[in-house]
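Q: Provide a 3D model corresponding to the input given below.
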Amino acid sequence: MNDAVVHDAPLLDMPRLLVLIPLTDADRAELAAHFDVLYAPDAQQRARVIARQGSTVRAVLTNGATGLAAEEVDRMPALELAGALGAGYENLALDHARSRGVALCNGAGVNADCVADHAMALLLAAVRAVPRFDAACRAGVWRDALPMRPTLTGRRLGIVGYGQIGAKIARRAAGFEMTIGYHNRTPREGVDARYFDTPLALAQWSDCLVVATPGGAQTQHLIDRAVLDALGPEGFLVNVSRGSVVDTAALAAALAQGALGGAGLDVYEGEPAPPQALVALESVVLTPHVAGTSPDVRAASIRHFIENAARCFAGEPLLTPL
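A: The predicted model follows:
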């Protein structure tokens, strides 16, 4: 599809949607069946489209990292809905949008299975040193020259953030006969896991710690050096939430000093640039923020946003309001 916006007036009977994130042609075709789509996936196009056609936009599709600024909301007087495609919404001007009467939604839960799968993959890869052993095998190094690695089964797993993703991680970990503990802002009713009131207390109890909490100012560096030291030299950290939740410098130092056994990160501070403090360390497994992405998840996320928008324009409750 051509990225250029060539029409100024909205198409008849179709609400105008401004898309601020990169999408595939198939995603855009799906949206185009329901909206008059303005596609502006980079900063230059975004500024131009909002300046020229912002007054006609009724809905915006973005994500947590890309966000939507307060001044942009002000330039879209017809805006009724702002949606984040994934679960994250840390860079959306929520309070300002609400003050303007804009409904807000995200894709909470749509990619939960995929993220939970990836969290377990990272945990296994870190504990069993899969990338290191893969490289050794390709280089002709046999097991006798390599250190033995711990067994994951039966260990204590701490989960920071017990929402839909955290709960699904716990279900998968149960298959490894792991004992589950968790930290959340408040205890969850009906959860068969031990609650800890701070991440530090949870880390002191845990053998492995998986971070699945939302990003934003409230969780900035929630996992700091004290938490990493509490996990200890035989402990493992996995982060599938937001890079800002883990203090990267503290993590790099702990791994380099042998104060932490290993880590698996799908997210990190300074994305998309690779975390230079970590890339040379064998004890960390890195993936480029792909935990929640797959073809089926993306298609489901697009459908989820379309349903939220349909409900918004019909005056009905949203599926996943913010």
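
Q: all contacts plus neighbour counts: C-alpha atoms, from now on.
A: Noted.

Q: now for Ala250, how many residues are close by?
A: Look at Ala250: counted by other CA atoms under 10 Å, it has 19 neighbours.

Q: excluding chain neighbours, what is closest to the residue nearest the centre of the chain?
A: What sits nearest the mean C-alpha location of the chain, by CA atoms, centre = their mean, is Ser241, with 4.6 Å. Nearest residue to Ser241, sequence neighbours excluded (CA to CA, 6 or more residues apart in numbering): Ala212, at 4.7 Å.

Q: and the one you found, how many neighbours does it have?
A: What Ala212 shows, counting by other CA under 10 Å, is a neighbour count of 26.

Q: that one and Ile159 touch, don't they?
A: Yes. Ala212 sits in contact with Ile159 when judged by CA atoms under 8 Å, with a separation of 7.0 Å.

Q: common neighbours of these two, please.
A: Residues touching both Ala212 and Ile159 (CA atoms under 8 Å, 6 or more residues apart in numbering): Gly166.

Q: following up with a second sequence; could you model it the same way so I can compare the two?
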Amino acid sequence: MSKTVLVLVETVDDYLPLLERAGYRLIRAPSPQLRADAIARHAGEIDAVLTRGPLGLTAGEIATLVNLRIICVIGAGYEQVDLAAAAARGITVTNGAGANAAAVADHALALLLALLRDIPRADASTRRGEWQRVISPSVSGKRLGILGLGAVGLAIAKRASLGFDMPVSYHSRTPRNDAPYTWYDSPLHLADAVDILVVATPGGAGTQHLVDAQVLDALGAEGYLVNIARASVVDTQALAAALAQGRIAGAALDVFDDEPGVSDALKALGNTVLTPHVAGQSPEAARDTVSLVLRNLQAFFAGEPVLTPVHE
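A: Here you go, the predicted model:
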């Protein structure tokens, strides 16, 4: 008997046939209304849910899905999945740790280069027929700090260190013995020691506003912030104020508090580069993400350990 997967995500459609060819029945519900309708109509049929961190799955939805056995989250973050409700029902939760790390790291470096070298404004002025040869900072040799050294953080560190001769430091809850980078015991001390701070840590209550006004002040007037993780990790109001007042030099952001909405304060600033939460999106990343979901589903329904479990 085939298993039924409720698909709430909207970014991996081209690779969902991988699941269908493996025998899974898919119910696609990539909008709030379709989601509500699908859960109301098919509550007793759904064995698995495919979601992503910001879309999550609520306690109420988990209670309604009476035959739900596994929740697969694409991407590393799972901040809106009610893990307590899942655990209370014995429902397994997996994530996509590492599946899109290369794409996210590539985008982080692209944002970093665009920000420091002022690429968007240079492009726009050249298209207007202007010839504004503004002197921009070099990237090579800058001191890079990474907040969170998981799969994405490690991929960023490798690119920065080997490609741009950047000394790399990081903050995580505990030092990593397998990483040849300098550990700092707090975001504040890390920010004080670097020129560029990249946010690469998961979202959720445990990382809420780790980057606050104090951290931004420690980063300083010649410092830059890049966030390819979750907007919740950075205090957006404090960031907008620091940018407007010149307390930091610039910020490049791929994530925002109220997506798809973007703060008008951030959009109005000339020292920001903004992209619409696309860091983890590439054909390769989508393929690898769905492949990992498939392997987790196959392992789970075969009674074997899943590859990337998430625990409360």
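
Q: that older thread, tell me the counterpart of the residue nearest to the centre of structure 1 in structure 2.
A: In structure 2, Ser241 of structure 1 lines up with Ala229, judged by TM-score structural alignment.

Q: what's near enough to touch the residue nearest to the centre of structure 1?
A: Going by CA under 8 Å, 6+ apart, the list of residues near Ser241 of structure 1 reads 211-215, 267.

Q: how close does it sit to Asp144 of structure 1?
A: Separation of Ser241 of structure 1 from Asp144 of structure 1 (CA to CA, to the nearest Å): 37 Å.

Q: repeat that for Ala103 of structure 1.
A: Remark: distance between Ala103 of structure 1 and Asp144 of structure 1 (CA to CA) = 60 Å.

Q: those two: who's more crowded?
A: Neighbour comparison, Ala103 of structure 1 and Asp144: the larger count goes to Ala103, with 23 against 7 (by other CA under 10 Å).

Q: you'd agree that one is up against Ala84?
A: No. Judged on CA under 8 Å, Ala103 of structure 1 makes no contact with Ala84 at a distance of 11.5 Å.

Q: what count of nearby residues applies to the aligned residue in structure 1 for Ala242 of structure 2?
A: Aligned counterpart of Ala242 of structure 2 in structure 1: Ala254 (TM-score structural alignment). Other residues lying near Ala254 of structure 1 total 19 when counted by other CA under 10 Å.

Q: repeat that for Leu16 of structure 2.
A: 20.

Q: wait, what's in contact with the closest residue to it other than its chain neighbours?
A: Closest residue in space to Leu16 of structure 2, ignoring its immediate chain neighbours: Val290 at 6.8 Å, by CA to CA, 6+ apart. Val290 of structure 2 makes contacts with 12, 15-16, 18-19, 74, as judged by CA under 8 Å, 6+ apart.

Q: top of these by number of neighbours, please.
A: Ile74 leads the contacts of Val290 of structure 2 on contacts (other CA under 10 Å) with 25 neighbours.

Q: doesn't Val49 make contact with it?
A: No. When contacts are counted by CA under 8 Å, Ile74 of structure 2 is not listed as touching Val49 (10.6 Å).

Q: aligned to Leu122 of structure 1, what sits in structure 2?
A: For Leu122 of structure 1, the residue aligned by TM-score structural alignment is Leu111.

Q: hmm, back to that, do you know how far the residue nearest to the centre of structure 1 is from Pro214 of structure 1?
A: Relative to Pro214 of structure 1, and taking CA to CA, Ser241 of structure 1 is found at 6 Å.
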